[in-house]
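Q: 3D, please:
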Amino acid sequence: MVSALRGGDHAHVVPPVGTDGEAGDLAPAAVRVLGADALLPGLLSRTPPDPAELAVFRKAFEAYPPRADAAPTVRWSHWAMARTLRRADPSSAEAPDEPDTAWLDGATWQVLTHQLAVLAPLALPGEDCAVSRLAEGRPVDVARGFVRAVRRRDWRQAAGAGRWLTLLPGVPETVGLDAGLDFVELMGGQDPLVALQVQAARRMRTGARG
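A: I've put the predicted structure just below:
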């Protein structure tokens, strides 16, 4: 995945269902962990998805719907997958209505940053939703959260917050986002989710489209 974001030549970001034995059978579960980011390289480069990868993504979306008592982040993650599926395949059914953001109303900057980091797959250029609008209204709080995560060595949260900061207006220049992302990658880049978020942030920060 990270190599694909860097422009590497990989035939499949995720293995097709039914191939490579157990790996293929577990592919939908792996995609569900990544959520909408499973198709991120193609979305950022505006490249049509591989049909096999799209089939795995669709299977994961259909196989793991949120339960009635699911946490807001789980509902939003599923919604993000629906939006991505619709974008990758316009013949797909319309994305469901957005979940609400009531659980973030009045959230402290610490809680906000944590929740946004979990929902980093929603941070995409040119994509609008209630969560992104809420983040746009609190760039200083997200910046504070990014710095705090770095100081606490919480690399996953720092990487997710950094991805949001690449898109938000009004981010203080004193944050030093480029250097901060380099440091997060250096210290936490052995974690594949950290590496994914940092590379996504770089792609979006430079406006790369393949």
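
Q: only C-alpha atoms for contact and neighbour calcs from this point on.
A: OK.

Q: tell me which residues of the strand or helix carrying residue 131 are tucked away?
A: Element membership of residue 131 [criterion: DSSP states H and E] is helix 130-136. By neighbour count on 16 or more other Cα atoms under 10 Å, the buried set for helix 130-136 is 131-132, 135-136.

Q: and whichever helix or strand comes after that helix, what other elements does it pack with?
A: Toward the C-terminal end, the helix or strand that comes next after helix 130-136 (DSSP H and E) is helix 139-151. For helix 139-151, the elements it packs on are helix 109-118, helix 155-165, judged by 3 or more Cα pairs under 8 Å, 6 or more residues apart in numbering; DSSP states H and E.

Q: One more, please, to line up against the first structure:
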Amino acid sequence: MDQSSASSRIAGAVRDLASEVVFALQSEDHLSTVCGAAGIGEDDRTGIAAVRVIGADLLLPSLLYGRDPHPGDMAVLQRAVIDFPPRAGAPAASAWSHWAMASALGTPRMDDAVLEPDTAWLEQAPWQAFTHQLSVLAPLARPASASAVNRVASHRPADVARGFVRAVRRRDWLQAAGAGRWLATLDGVPDTLGLAAGLDFVQLMGGQDPRVALHLRAAGLIRSGQAR
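A: Model prediction:
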């Protein structure tokens, strides 16, 4: 299989998986297993790669609704953590994404090797890059998350708001949705932003992308207080 064909298959698997996460977030009767609904098993290499892209959001329905995740989803996420660790020299966001997956599984401990990566690179980022990096790490934007990334974000709500507006103007709907999800978790967001209307606009313009819809649904649940 050539690289372009493999990339196309992974992209399709990512869309399918994100769609199932969105369905689970929207449904009163949540699916017992997101991976099962998307046809992904522990031996599905393409599916495991897609899980690595979705990251900790694979377990988002159970995390937001306070339910135990399905063992099958846990097993597939564990496989993604093992099979796709950050490469040497990988961007810091990759290390944080990996940490978020391990954290969702409940594996990080103070006496383990899986400790929080550094955040100095994020603290020093200008607001444009800061918003971009946060959008990549949107799976960390959820209630009760106390990671160092969340703490850095909590000190820069105005920068995230500026980045959200910039992403909307650039029609970068995935970044706008990720930034909007972060804004739903932060205190001190400027009232002049009009976040609710902004999220509605992103939904209208980019909500057909399942990954955009995933972040927007998460933001809506957080803002409504339905998420735990």
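
Q: Report the TM-score for the pair.
A: In this superposition the chains share a TM-score of 0.90, using TM-score structural alignment, normalised by the length of the first structure; 201 aligned residues with a Cα RMSD of 1.7 Å.

Q: I'd guessed residue 149 of the second structure sits against residue 121; true?
A: No - applying Cα atoms under 8 Å as the test, residue 149 of the second structure and residue 121 come out as separate, 10.7 Å apart.

Q: quick check, nearest of the buried residues of helix 130-136 of the first structure to residue 45 of the first structure?
A: Top of the list for closeness to residue 45 of the first structure, among the buried residues of helix 130-136 of the first structure and by Cα to Cα, is residue 132 at 20.8 Å.

Q: Can you find the partner of that closest one in the second structure?
A: Taking TM-score structural alignment, residue 132 of the first structure has residue 150 as its aligned residue in the second structure.

Q: That match: what's it in contact with?
A: 140-141 (Cα atoms under 8 Å, 6 or more residues apart in numbering).

Q: Residue 168 of the second structure maps to what in the first structure?
A: Under the alignment (TM-score structural alignment), residue 168 of the second structure maps onto residue 150.

Q: And the contacts of the helix of greatest length in the second structure?
A: Longest among the helix segments of the second structure by residue count, using DSSP state H, is helix 3-26. Contact with helix 3-26 of the second structure is made by 30-31, 34-35, 37-38, 46-47, 49-51, 53-54, 57-58, 60-61, 209-211, 213-214, 217-218, as judged by Cα under 8 Å, 6+ apart.

Q: list the contacts for residue 16 of the first structure?
A: Residues in contact with residue 16 of the first structure (Cα under 8 Å, 6+ apart) are 24, 27, 52-53, 55-56.

Q: Look at the residue of the first structure sitting at the aligned position of residue 220 of the second structure and say how many residues are nearby.
A: Using TM-score structural alignment, the equivalent of residue 220 of the second structure in the first structure is residue 202. A total of 19 residues lie near residue 202 of the first structure under the criterion other Cα atoms under 10 Å.

Q: Name the nearest residue to the residue most central in space within the second structure, ignoring sequence neighbours.
A: With distances taken as Cα atoms, centre = their mean, residue 139 lies nearest the centre of the second structure, 2.6 Å away. Once flanking residues are discounted, residue 139 of the second structure sits nearest to residue 57: 5.5 Å by Cα to Cα, 6 or more residues apart in numbering.

Q: Quick check: the equivalent of the one you found over in the first structure vs residue 13 of the first structure, distance?
A: When the first structure is aligned by TM-score structural alignment, residue 57 of the second structure is paired with residue 37. With distances taken as Cα to Cα, to the nearest Å, residue 37 of the first structure is found 11 Å from residue 13 of the first structure.

Q: more crowded one of the two?
A: Higher neighbour count among residue 37 of the first structure and residue 13: residue 37, with 25 against 20, using other Cα under 10 Å.

Q: Pretty sure that one sits against residue 121.
A: Yes - the pair residue 37 of the first structure and residue 121 passes the contact test of Cα under 8 Å, sitting 5.6 Å apart.

Q: could you dump the contacts of residue 16 of the first structure to TSV with distance to residue 164 of the first structure and secondary structure?
A: Shown next, in TSV, are the contacts of residue 16 of the first structure (distance: Cα to Cα, whole Å; DSSP: H, G, I helix; E, B strand; the rest coil):
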residue	distance to residue 164 of the first structure	secondary structure
24	32	helix
27	27	helix
52	30	helix
53	26	helix
55	28	helix
56	27	helix
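
Q: quick one: which of the residues you listed is nearest residue 209 of the first structure?
A: Distances from residue 209 of the first structure to these, taken by Cα to Cα, are shortest for residue 53, at 19.9 Å.

Q: quick one: the helix holding residue 131 of the first structure to the second structure mean distance?
A: On superposition with the second structure, the mean distance recorded for helix 130-136 of the first structure (mean Cα distance after the TM-score superposition for the first structure) is 0.9 Å.

Q: Quickly compare the helices and strands packed on helix 139-151 of the first structure and say which is most buried.
A: Among those, helix 155-165 has the highest mean neighbour count (mean count of other Cα atoms under 10 Å), at a mean of 29.

Q: how close does that helix sit to the second structure?
A: Helix 155-165 of the first structure sits 0.4 Å off on average (mean Cα distance after the TM-score superposition for the first structure).

Q: check which helix or strand covers the aligned residue in the second structure for residue 187 of the first structure.
A: Residue 187 of the first structure maps onto residue 205 in the second structure, with residues paired by TM-score structural alignment. Residue 205 of the second structure is part of helix 195-206 when elements are defined by DSSP H and E.

Q: And the helix or strand that that helix is followed by, what's buried?
A: Heading C-terminal from helix 195-206 of the second structure, the first helix or strand you meet, by DSSP H and E, is helix 210-224. Neighbour counts over helix 210-224 of the second structure (16+ other Cα under 10 Å) mark 210-222 as buried.
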